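>>> Sequence plus the predicted model coming up.
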Amino acid sequence: MKTLKTATILAILSFFTLAFTVKTDGYKVGDKIENFKLKNIDDKMVSLSDYKAAKGFIIIFTCNMCPYSVANEDRIIALDAKYKTKGYPVIAINPNDPNVSTGDGFEDMKVRAAEKRFTFPYLFDAKQDVFPKFGALKTPHVYIVTKNTMKVEYIGAIDNSSKNADAVTEKYVEDAVDALLVGKKPEKTETRAIGCSIKVDEKTYK
């Protein structure tokens, strides 16, 4: 019986290692990002270059199934409502492999976006080739990028409370965007993203 339990535990650990190990290199603060084009939940392709009037972007890697992402959905909606008209729209990207994370498929994304009435694009990184360039490791994981330079100005968490919105005392993303809007550099340019690991299958992930 002990041998069977040990074998089961090892098998589970092996699955998690295969499914959740990702590359950790990527953009740093001050790096210039490459443009990308991904499919939105309206079945149209979206690129950063489509946003002619934007001053920058709040790019958030998020998903349907992670409890941290779910806990931050209302905050993400609020960020878009506050900053889209000021030139910093939210661009949400689901980086998960739906074969590993059930419920994170493209059709599931459409359902979730409709339920929550997302006001921002919710893009699918179907080939999983965008999130590694950013170096995103968690959902949610935020990158604030200026449009004129396409440079990363902030990387990390939305605020200092990963799950409980009522416990927030420091709003990292809002502080960063507010600074950029008046021509200043954010005081905090990097914080620790807390959330679920991005789900990949190393048997197919390159």
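Yes, it's here. Nothing here was measured: the structure is a model prediction, and the numbers come from that model.

>>> can we go C-alpha only for contacts and neighbour counts from here?
Noted.

>>> And stretch 30-44, what's buried?
33, 37-41 (16 or more other CA atoms under 10 Å).

>>> Straight-line length of it, end to end?
30 Å (CA to CA, to the nearest Å).

>>> hmm, who's touching that stretch?
27, 45-49, 106-107, 109-110, 113, 121-125, 130, 134, 149-153 (CA atoms under 8 Å, 6 or more residues apart in numbering).

>>> Tell me the helices and strands packed up against the helix or strand that contains residue 14.
Assessed by DSSP states H and E, residue 14 sits inside helix 2-20. On a contact count with 3 or more CA pairs under 8 Å, 6 or more residues apart in numbering; DSSP states H and E, helix 2-20 meets no helix or strand.

>>> want to compare, so here's the second one:
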Amino acid sequence: MAQQTALLALDTKARNFALLDTNSDRLVSLHDVASAKATVIMFICNHCPYVKHILRELVQLANMYKARGASFVAINANDAEQYPQDGPQQMKALAQQMHFPFPYLYDQTQQVARNYQAECTPEFYVYDGNMRLAYHGQFDDSRPNNGKPVTGHSLSQALDALIAGQSVSQEQLPSVGCGIKWRSA
């Protein structure tokens, strides 16, 4: 069932984290991935059809904007006990298969997702050079089976503005995707 993200207050400071990068087997912190221009923190997972729908274009977009000074990091917070396809080994395999140009971090305790108030996959947060939230929303208008092409237009607009030293539009559409699979208490 599709879930939509809540609107977050823009200008919120990014919360620090240190999580295992399943591809390199190293801990990666916010400091390690922060960019002076734009930092994209995205919550994704392996099995979500909404993530699968945009994944190829997301990798292309990340490669293009990394060359322009933006940085990217992906975080998976799903409960891997209930959804084994979202476990660290499967994450590493996907990162290698798709040639992720960004770390793919495993949020085993789900605390980072809670700190960011993440609700679904995919969900995008873009921070400016001061690590203040400038964009929280969708990749684009495409969804599985809606017939719209995957372009990354919404995320690209936010990144273009930040890289050009401009303000990001306040008109931001929420992300839609699979709800994060929370561990039962």
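Nice, I can see it. Keep in mind that what you see is a predicted model, and the values were worked out from it rather than measured.

>>> Run the chain-centre distance for the helix holding residue 14 of structure 1.
With CA atoms, centre = their mean, to the nearest Å as the basis, helix 2-20 of structure 1 stands 28 Å off its chain's centre.

>>> Can you name the residues in contact with that helix?
100, 197-203.

>>> ok, and for that helix, which residues are buried?
For helix 2-20 of structure 1, by 16+ other CA under 10 Å, it's 18-20.

>>> Kindly report the same for stretch 140-150 of structure 1.
Result for stretch 140-150 of structure 1 [16+ other CA under 10 Å]: buried residues 140-147, 150.

>>> Output those as JSON lines; include the columns distance to residue 65 of structure 1 and secondary structure.
Formatted as JSON lines, the buried residues of stretch 140-150 of structure 1 follow (distance: CA to CA, whole Å; DSSP: H, G, I helix; E, B strand; the rest coil):
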{"residue": "140", "distance to residue 65 of structure 1": "11", "secondary structure": "coil"}
{"residue": "141", "distance to residue 65 of structure 1": "15", "secondary structure": "strand"}
{"residue": "142", "distance to residue 65 of structure 1": "17", "secondary structure": "strand"}
{"residue": "143", "distance to residue 65 of structure 1": "20", "secondary structure": "strand"}
{"residue": "144", "distance to residue 65 of structure 1": "23", "secondary structure": "strand"}
{"residue": "145", "distance to residue 65 of structure 1": "26", "secondary structure": "strand"}
{"residue": "146", "distance to residue 65 of structure 1": "29", "secondary structure": "strand"}
{"residue": "147", "distance to residue 65 of structure 1": "30", "secondary structure": "coil"}
{"residue": "150", "distance to residue 65 of structure 1": "30", "secondary structure": "coil"}
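
>>> and of those residues, the nearest to residue 69 of structure 1?
If you rank the buried residues of stretch 140-150 of structure 1 by distance to residue 69 of structure 1 using CA to CA, residue 140 comes first, at 5.4 Å.

>>> Which position in structure 2 pairs with that closest one?
Alignment note: residue 140 of structure 1 maps to residue 122 in structure 2; criterion TM-score structural alignment.

>>> residues touching the closest residue to its match other than its chain neighbours, list them.
Distances taken as CA to CA, 6 or more residues apart in numbering put residue 44 closest to residue 122 of structure 2, at 4.8 Å, once the chain neighbours are dropped. Contact analysis of residue 44 of structure 2 by CA under 8 Å, 6+ apart lists 51, 74-76, 120-123.

>>> out of those, which are inside helices?
residue 51 (DSSP state H).

>>> Let's see the PyMOL selection covering just the buried ones among the contacts of residue 44 of structure 2.
Selecting the buried subset of the contacts of residue 44 of structure 2 in PyMOL, with 16+ other CA under 10 Å as the burial test, is done by:
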select buried, resi 51+74+75+76+120+121+122+123
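
>>> and residue 10 of structure 2, how far is that from residue 143 of structure 2?
25 Å.

>>> Residue 65 of structure 1 reaches residue 100, doesn't it?
No - if you go by CA atoms under 8 Å, residue 65 of structure 1 and residue 100 don't touch, sitting 11.3 Å apart.

>>> burial measure for the equivalent of residue 174 of structure 2 over in structure 1, as a count.
In structure 1, residue 174 of structure 2 lines up with residue 192, judged by TM-score structural alignment. When neighbours are counted by other CA atoms under 10 Å, residue 192 of structure 1 registers 13.

>>> For the spatially most central residue of structure 1, give its distance to residue 12 of structure 1.
Centroid-nearest residue in structure 1, with CA atoms, centre = their mean: residue 61, separated by 0.9 Å. Taking CA to CA as the measure, residue 61 of structure 1 falls 26 Å from residue 12 of structure 1.
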